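Below are the sequence and a predicted model; questions follow.
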Amino acid sequence: MSTILIKNAQVVNENEIKNLDVFIKNGRIEKIEPSIDATADQVIDATGLHLFPGLIDDQVHFREPGLTHKANIFSESRAAVAGGTTSFMEMPNTVPNALTQKLLQDKYDIAQDTSLANYSFFMGAGNDNLDEVLKTNPRDVCGIKIFMGSSTGNMLVDNEQALEAIFKNAPTLIATHCEDEATIQRNLAAYKEKYGDDVTIEMHPLIRSAEACYLSSSKAVELAKKNNTRLHILHISTGRETALFQNNIPLEQKRITSEACIHHLWFSDEDYKTKGNFIKWNPAVKTANDREQILEAVLDGHIDVIATDHAPHTFEEKSQPYLQAPSGGPLVQFALQALLDMVKQGKLTLEQVVQKTAHNTAICFQIEQRGFIREGYWADLVLVDLNKPFDVTKECILSKCGWSPFEGHQFSSTIEHTFVSGNLAYSDGKIIEVGTGHRLLFNR
């Protein structure tokens, strides 16, 4: 493996910004100093650039196996790396659903051969696979995923005894999608009765309502407290839910943590008029007031991490009428640039972006030697020009689906270089296929 010396970077790390050199050897950060005089196979002059820890996205759907007309691990890991995301954790609602240890291992085997980013995969929980869930190895599997709301395939866990058993006996972190299915179905039936087939996207946050989210999230929190479960609630979409979480204890001591997603921090229900089904997600993008309360919870520590819920569908699928169009969209390629726009707008600081996308994710999941710019840690890094605008065009989109909700937007920053486990994997607008990422390990 080659040596790389990064010179004169503005390093954003652990609540500080310092001008430093970084020397990479054998995939790891060997030295960090104000000035390093060393021979290296490659020297990168980072004058004027900011160096961040690579983003760790704890919630993506890369669609492989079984839904590869939408995406695959290779295509979406390319998009991730181009956007400065160096590690991802992928969800089990592929086809077949990852509900057995063998099916889970099949996904790891694909990633080992094709993923350009570091990877981990959630074990799926169902109503009747507790024996398989209990075999999950906390050392090399990021967690167990429970859909407490509808999902692709047959992954809705709606059996009370099954839920209780999983929360009580899970050998590692549980991550949940929380929407109360009975509330959603009741709302949907009412809107169909009133509007027939003319139900529109504007009704999406009313059907998949704030009440549905709170009922399910509060239930998950109650179960976790009862059983002392390590719980992580994904994609908080309402202001009300943020009060379910603590901000008065260190993150390392929390048993219940939560995540906000880019789309819930960026869009509001006003955007349905122009974006339509292309911002149709579950949970739904809700009001501007919800968006502001979620941001406030990110800032004050009630919400611990920021991720994407990257979930691509084809343009044709999303172009169907509201009731037929699937929920989800591609986000991983432009997550960092979206957050850096929020920095420019005064909503976040650079240090907070790093904390919520790298440091805290590593702490929440107990990821081994990643998420920080530290000597001895793996060199998962991204160099960004904060003053070089970037236009999102169809030509630059690397997700297999070929579209983005950010298409036509000009970001204020440009990703210049991304390093994955010490390899320069993206540089000056081009993917460099130097090898695959590594399987994430966890200190558990």
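Cool, the structure landed. Numbering: from 1, shown residues only.

Every contact and neighbour count from this point should use C-alpha atoms.
Fine.

hang on, Pro283 in a helix?
No: per DSSP: H, G, I helix; E, B strand; the rest coil, Pro283 lies outside any helix segment and is coil.

Tell me who's in contact with it.
179, 205, 208, 213, 235-237 (Cα atoms under 8 Å, 6 or more residues apart in numbering).

Please apply the same query to Thr172.
By Cα under 8 Å, 6+ apart, the neighbours of Thr172 are 136-138, 143-144, 230.

need the strands for the stretch 101-250 of the chain, in chain order.
Ranges of strands in the stretch 101-250 of the chain, per DSSP state E, counting those that start in this stretch, are 118-121, 123-124, 144-148, 174-178, 231-233.

show me where the stretch 1-150 of the chain has helices.
73-82, 101-114, 130-134 (DSSP state H, counting those that start in this stretch).

Just the endpoints, please. Distance across stretch 313-330?
End-to-end distance of stretch 313-330 (Cα to Cα, to the nearest Å): 8 Å.

Got another one to weigh against that:
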Amino acid sequence: MPNYLIRNAQLINEGTSQQLDLRTEGGFIAEIGASVSARAGDVVIDAQGQYLLPGVIDDQVHFREPGLTHKATIGTESRAGVAGGVTTFMEMPNTVPNALTQKLLQDKYDIAERTAFGNYSFFMGASNDNLDEVLRTDPATVCGVKVFMGSSTGNMLVDNVQTLDALFRECPMLIATHCEDEATVRANAERFRTEYGEDAPAWIHPLVRDELACLRSSSMAVELARQHNTRLHILHLTTADELSLFRNDVALSQKRITAEVCVHHLWFSADDYEQLGNQIKCNPAIKAPHHRAALWEALLDDRLDIIATDHAPHTWAEKQQPYWQAPSGLPLVQHPLLLMLEAARQGKISPEKVVQKMAHAPADCFQIDRRGYLREGYWADLVLVDPNQATHVTPESILYKCGWSPLTGQTFGHKITHTFVSGELVYANGDFQVERAGQRLAFVR
């Protein structure tokens, strides 16, 4: 691959914003400085007026492969992610078959090695009866273990109390949890089925999957983690009620319990079901506006550590089914950086904080080897963003295999112009330069 010299960019990194040059060599960042000299053979990019950011690390996506490739594949969705500045992804185990054995987990790594546009890792899945397989997972080469403490898309509910206790007691690596209390959700669903029958409106979703379901499950996870000193990461927080479970009085590197918020829970609220209906049906549910406001507050004061997407595509036809049959999940991996930079443009968050929550914090939380920062000696996962060009989300611009987005019609005040993955220029001014570039993540644990 060629080496690159990016000149005159506004580097946003580690809480600062300053105009600097950056040079790559052999896949890594070789030099950062006020005036970096080009070497023979360097490809020079003048980035005057543009932001240069470390690539987004998305710690929660569902790329559906193997088994559900009519919805998405690792290749199609990682390609869409790269166009949106997502250079690294961590994918969930509720594929078909579920990634519940080391063999099935390796099958996914093999697919990614052939087809991934971005850097990748895959969660090992936990079930009620695969503890021995879970404990064989290598913490140096796998991002974590995923536990569904509430059923979602797929059939991986872990509801055996003894199994949960053993997992939290014995697992030596990060456990990531989906937290919704299944008994509460089922009771709520039965009540609303009685009231509305089969013709229920989508706006009942945050009432079916309500605050109590989230709080009961998250509280249980935190209690188990504290009891066993487990490294726990709770995914996609949605309620004000849960936020007291998390700390902001210690550095992220010292936390044993961390939390994530997703872009759609920061962007949408329950008021949007009237217009978008099942398009924004997801688990946990998008809830009332006061919950969204509380999530923003907790993100800014560092009780919430990471911003992710929970990218979960379904076909348009599947989403057009009646509420009870329509699957949960939103396709989002092409647009998270634009969403958050738009929030920055609106004054809700600083660009420096966006970079912290979408690049630095995921790298630190998962202890990823040499990624997530613009530092000499680190992998060159880079994104150039033009703050003076707009991006219009149109059906033609959507790269997800499912072909739709709840953001269609939205205009963002920034444009992603270049994305580098492990030093390779993968995306430039709307065109893809290579067919794959991702590397398997390594972890320093």
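Nice, thanks for sending it over. On a predicted model such as this, the values are computed, not experimentally measured, just so you know.

picking that back up, out of the strands of the stretch 101-250 of the first structure, which one sits most buried?
strand 123-124 (a mean of 30; mean count of other Cα atoms under 10 Å).

Tell me the helices and strands packed up against it.
On a contact count with 3 or more Cα pairs under 8 Å, 6 or more residues apart in numbering; DSSP states H and E, strand 123-124 of the first structure meets strand 144-148.

So what's the gap between the strand it packs on and the chain middle?
15 Å (Cα atoms, centre = their mean, to the nearest Å).

That one vs the second structure - mean distance after superposition?
When the second structure is overlaid, strand 144-148 of the first structure sits 0.2 Å from its aligned residues on average, using mean Cα distance after the TM-score superposition for the first structure.

Measure how the helix or strand hosting Ala260 of the first structure sits relative to strand 174-178, angle-wise.
Taking DSSP states H and E as the criterion, Ala260 of the first structure maps to strand 256-261. Computed by axes from the mean of the first three to the mean of the last three Cα atoms, to 10 degrees, the angle separating strand 256-261 of the first structure from strand 174-178 equals 50 degrees.

could you say what helices and strands strand 256-261 of the first structure packs with?
Strand 256-261 of the first structure packs on strand 231-233, strand 305-307, going by 3+ Cα pairs under 8 Å, 6+ apart.

And for Leu51 of the first structure, the neighbour number?
26 (other Cα atoms under 10 Å).

can you tell me which residue in the second structure aligns to it?
When the second structure is aligned by TM-score structural alignment, Leu51 of the first structure is paired with Leu52.

Correct me if wrong: its match contacts Asp381.
No: the criterion here is Cα atoms under 8 Å, and Leu52 of the second structure misses it with Asp381 at 10.4 Å.

So Val383 of the second structure belongs to a helix, correct?
No: read with three-state DSSP, Val383 of the second structure is strand and lies in no helix.

what's the distance between it and Val355 of the second structure?
11 Å.

Give the residues shared as contacts by those two.
53-54.

coming back round to it: mean deviation of the strand holding Ala260 of the first structure from the second structure?
Mean for strand 256-261 of the first structure is 0.1 Å (mean Cα distance after the TM-score superposition for the first structure).

and the next helix or strand after that strand, what does it pack onto?
Using DSSP H and E, the helix or strand that directly follows strand 256-261 of the first structure along the chain is helix 262-266. Applying 3+ Cα pairs under 8 Å, 6+ apart, we find helix 262-266 of the first structure packed against helix 288-300, helix 335-344.

Tell me the buried residues in the first one?
If I follow you right, that is helix 288-300 of the first structure. 288, 290-299 (16 or more other Cα atoms under 10 Å).

now swap in stretch 377-385 of the second structure and tell me
For stretch 377-385 of the second structure, by 16+ other Cα under 10 Å, it's 378-385.

can I get the residues you listed in a markdown table with distance to Met90 of the second structure?
Listed next are those as a markdown table, based on distance: Cα to Cα, whole Å:
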| residue | distance to Met90 of the second structure |
| --- | --- |
| Tyr378 | 19 |
| Trp379 | 17 |
| Ala380 | 18 |
| Asp381 | 15 |
| Leu382 | 18 |
| Val383 | 18 |
| Leu384 | 22 |
| Val385 | 23 |
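
residues contacting the residue nearest to Ile415 of the first structure when sequence neighbours are not counted?
Ranked by Cα to Cα, 6 or more residues apart in numbering and with sequence neighbours excluded, the top spatial neighbour of Ile415 of the first structure is Val384, at 4.7 Å. By Cα under 8 Å, 6+ apart, the contact set of Val384 of the first structure is 49-52, 413-417.

how does it look with 10 Å?
9-10, 46, 48-52, 83-84, 336-337, 340, 413-418 (Cα atoms under 10 Å, 6 or more residues apart in numbering).

and if you look at His291 of the second structure?
So His291 of the second structure contacts 211, 237-241, 265-266, 269-270, 297 (Cα under 10 Å, 6+ apart).

so can I have TSV of the residues you listed showing distance to Pro406 of the second structure?
Shown next, in TSV, are those (distance: Cα to Cα, whole Å):
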residue	distance to Pro406 of the second structure
Glu211	24
Leu237	20
Thr238	18
Thr239	21
Ala240	24
Asp241	27
His265	13
Leu266	14
Ser269	13
Ala270	14
Glu297	24
